[in-house]
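**Q** fold the stuff below for me.
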Amino acid sequence: FGKGSKITYVGGGQLYWYVKPATKWPYYFDGTIKVVYDSGHTPRIYEISGVGALGSSVSDTIPISKTKGATAYLTGTAYALKGDQYLVVPGCKTHYKYGY
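**A** Sure, this is the predicted structure:
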């Protein structure tokens, strides 16, 4: 992902994710957000996806549950119409607290 990928807590119980692969071709993005709780509770997995066209980005928000602390990891692959694949840069993550 030469153009970027990001995940961040935006308040109000929402995580925002963004991807922009380094392709000028239309693409399909398929990914996951894994939330790992500081408390040791079972991690939660959110399936995410989207379609981008001609150098555009794909983004969305997902609702999250209250926690004293957690780290959200964004992973995934963009599949360009041309056949190229683009992986989210390793280590794309954010730590947040919500509701406490």
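**Q** CA atoms for contacts and neighbours, from now on please.
**A** Noted.
**Q** so what does the helix or strand where I62 lies touch, helix or strand wise?
**A** Per DSSP states H and E, I62 falls inside strand 58-63. Judged by 3 or more Cα pairs under 8 Å, 6 or more residues apart in numbering; DSSP states H and E, strand 58-63 is in contact with strand 14-19, strand 44-52.
**Q** for those strands, which one sits closest to I64?
**A** strand 14-19 (5.8 Å; Cα to Cα).
**Q** strands of the protein, start to end?
**A** 5-11, 14-19, 27-37, 44-52, 58-63, 67-80, 85-87, 93-98 (DSSP state E).
**Q** and the ones you listed as JSON lines, adding mean neighbour count?
**A** Shown next, in JSON lines, are the strands of the chain (neighbours: other Cα atoms under 10 Å):
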{"stretch": "strand 5-11", "mean neighbour count": "18"}
{"stretch": "strand 14-19", "mean neighbour count": "19"}
{"stretch": "strand 27-37", "mean neighbour count": "19"}
{"stretch": "strand 44-52", "mean neighbour count": "15"}
{"stretch": "strand 58-63", "mean neighbour count": "15"}
{"stretch": "strand 67-80", "mean neighbour count": "20"}
{"stretch": "strand 85-87", "mean neighbour count": "18"}
{"stretch": "strand 93-98", "mean neighbour count": "17"}
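**Q** this one next, for a side-by-side:
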Amino acid sequence: MGEDLKIMKKLFLMAFTVFLSLFLAAPTFASEKPQSLDDLSNLGEIVYQDDEIIVRDLGDDPVISNIITEDPNSVIAEENAGIKPQVVGPGGKAVVTAGDKGRTIYWTVRPNTYWPYHFEGKVKLRYHSGFKRDAIVGGMGGIGLSVSGLVHMKKNNGGYASLSGTAYSLDFSKYRVLPGAGTAF
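**A** Predicted coordinates:
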């Protein structure tokens, strides 16, 4: 019986520690919610950086996805039920918009799946000068959530950015980004 009591104490202590850390962290995150595209530019984890670009993963926060989607300059490629151009599976939604005077490309995808998924994609940057650059993007999404990110260009002379990629769900389905998810910058 003494051994069972020790195990119960350890479990309780671990559970209490996790709860306490979530309780203390939640108010901090709640007070720092972004309100606009400009607020997103320094959020998220840097997943790639060089002399020309910075790629950030913004995760699957619905607030961030809504800010990107509701921007008046957003380009939304959305599949309607029954129409499946170049898409495997029941479809989904991809949004691309330019912010920060055309220096930052924000993107968000939401495949129409009832399973967690992993998104792998590219933001293709095609500058007016003829220079081409592809930024690898991606992330993990929960059930019913969008995955978002950004590509910040340190130099910009204008051009066009498009998003392509595929989400792979746990039920082994594939969801491709529809053509047309792109914007001028």
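**Q** follow-up on the earlier one: quick one: closest of the helices and strands packed on strand 58-63 of structure 1 to K6 of structure 1.
**A** strand 14-19 (5.1 Å).
**Q** and for the strand holding I62 of structure 1, what span of structure 2 is it aligned with?
**A** Under TM-score structural alignment, the match for strand 58-63 of structure 1 in structure 2 covers residues 147-152.
**Q** mean deviation, that stretch versus structure 1?
**A** Mean deviation of stretch 147-152 of structure 2 relative to structure 1 after superposition (mean Cα distance after the TM-score superposition for structure 1): 0.9 Å.
**Q** contacts for that stretch, please.
**A** 41, 44, 53-61, 64-65, 103-110, 119, 123, 135, 137-141 (Cα atoms under 8 Å, 6 or more residues apart in numbering).
**Q** change it to 7 Å
**A** 53-60, 65, 103-110, 139-141 (Cα atoms under 7 Å, 6 or more residues apart in numbering).
**Q** for structure 2, longest helix please?
**A** helix 2-31 (DSSP state H).
**Q** list of residues touching the helix or strand that comes right after it?
**A** Moving toward the C-terminus from helix 2-31 of structure 2, the next helix or strand (DSSP H and E) is helix 37-40. Helix 37-40 of structure 2 is contacted from outside by P34, I67, I68, G99, D100, using Cα under 7 Å, 6+ apart.
**Q** do the same with stretch 19-38 of structure 1
**A** By Cα under 7 Å, 6+ apart, stretch 19-38 of structure 1 touches 1-6, 43-59, 69-82, 86.
**Q** how about that stretch, aligned to which bit of structure 2?
**A** The aligned range for stretch 19-38 of structure 1 is 109-128, by TM-score structural alignment.
**Q** what residue of structure 2 takes the place of K82 of structure 1?
**A** Aligned partner of K82 of structure 1 by TM-score structural alignment: D171.
**Q** how close does its match sit to K6 of structure 2?
**A** 40 Å (Cα to Cα, to the nearest Å).
**Q** then W107 of structure 2?
**A** Counting by Cα to Cα, the gap from W107 of structure 2 to K6 of structure 2 is 49 Å.
**Q** could you do I76 of structure 2 as well?
**A** Distance from I76 of structure 2 to K6 of structure 2, by Cα to Cα: 56 Å.
**Q** more crowded one of those two?
**A** Between I76 of structure 2 and K6, counted using other Cα atoms under 10 Å, I76 has the larger neighbour count: 21 against 11.
**Q** I figured the more buried one hits V95, correct?
**A** Yes: counting by Cα atoms under 7 Å, I76 of structure 2 does reach V95; the two are 4.5 Å apart.
**Q** who touches both of these two?
**A** In contact with both I76 of structure 2 and V95: A181, using Cα under 7 Å, 6+ apart.
**Q** neighbours of S65 of structure 1, how many?
**A** Neighbour number of S65 of structure 1 under other Cα under 10 Å is 9.
**Q** could you do G92 of structure 2 as well?
**A** 22.
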